[in-house]
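# Structure for this input, please:
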Amino acid sequence: MDHKTWLWRKKSTDKIVVAADPKVDLSSKEEEIQALLDNKAELENDLKILSEKLSSALSECNAKDDLAKKQARLAMEAMAVQEKAEAKTVSLKQELDEAFTAKSCW
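Predicted coordinates:
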């Protein structure tokens, strides 16, 4: 059996050398972590503000929907009252006509 080294294995001489000064690498990582934490805090604050705005808009929308339903109900009631008044008017006109007809017959 042939014992060849795999082509994708790196030889120890081909490996990348890690930064010689770990303090420099560590401080840059700490700065990166701090920047990410600051960004996270800012995003959470933005999320809170947007959630409050959404809640306010939803509440306002619900209030307007309730008002529209109330106005529709009042309009329907007004139409019913108007129809009832018109029917009463027709009835009174008929009674008046009958009274005039009866009086003219005398």
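# hey, let's count contacts and neighbours off CA atoms from now on
Will do.
# In which helix or strand does residue 71 reside?
Element membership for residue 71 (DSSP states H and E) is helix 22-105.
# and that helix, what other elements does it pack with?
The helices and strands touching helix 22-105, judged by 3 or more CA pairs under 8 Å, 6 or more residues apart in numbering; DSSP states H and E, number zero.
# can you give me how far that helix is from the chain middle?
Helix 22-105 sits 13 Å away from the centroid of its parent chain (CA atoms, centre = their mean, to the nearest Å).
# and for comparison, fold this next one:
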Amino acid sequence: MRIALLALSAMAALSASADDIVMADMELSEAVMDSSRGGQYYIDIENVTASSEINGVSAGNIANNTVTGNNILSAGALAESSGINSVIQNSGNNVLIQNSTVVNLTLK
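Have a look, this model is predicted:
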């Protein structure tokens, strides 16, 4: 209970309400957008470049007497989904799975 209360307190203290965001002429400034990004971006008036770099190593692994499962994706599993979806399945052993999605979206 204390952890949940601490987490909720931190969320309340660190979150911003809509009144805290200043929007002039219904546009967000480049500085405001920069503070909201989660990747490495270079912004140019004509070009936007986004990148994601993932470096992982799987070495020295030993798997003895292992049991693997089946990868099953039932019919209609993504029927009600919207937006950008990603499904990663693995039934093996000693596998390093890295996933990254970069989306460039331009609204005009």
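# Give me the TM-score for this pair.
Overlay of the two chains. TM-score (TM-score structural alignment, normalised by the length of structure 1): 0.19; 27 aligned residues with a CA RMSD of 2.8 Å.
# right, and the helix or strand after the longest helix seen in structure 2?
Counting by DSSP state H, the longest helix found in structure 2 is helix 2-14. Going down the chain from helix 2-14 of structure 2, the next helix or strand is helix 30-36, by DSSP H and E.
# Give the other helices and strands that the helix or strand that that next one is followed by contacts.
Using DSSP H and E, the helix or strand that follows helix 30-36 of structure 2 in sequence is strand 40-43. Contact partners of strand 40-43 of structure 2 among helices and strands, from 3+ CA pairs under 8 Å, 6+ apart: strand 48-51.
# just checking, what packs against the strand it packs on?
strand 40-43.
# got a list of contacts for the strand it packs on?
48-52 (CA atoms under 8 Å, 6 or more residues apart in numbering).
# please redo it, this time with the cut-off set to 6 Å
Applying CA atoms under 6 Å, 6 or more residues apart in numbering, the contact partners of strand 40-43 of structure 2 are 49-50.
# residues in contact with residue 50 of structure 2?
Counting by CA under 6 Å, 6+ apart, residue 50 of structure 2 touches residue 41.
# how far away is it from residue 42 of structure 2?
Distance of residue 50 of structure 2 to residue 42 of structure 2, given as CA to CA, to the nearest Å: 7 Å.
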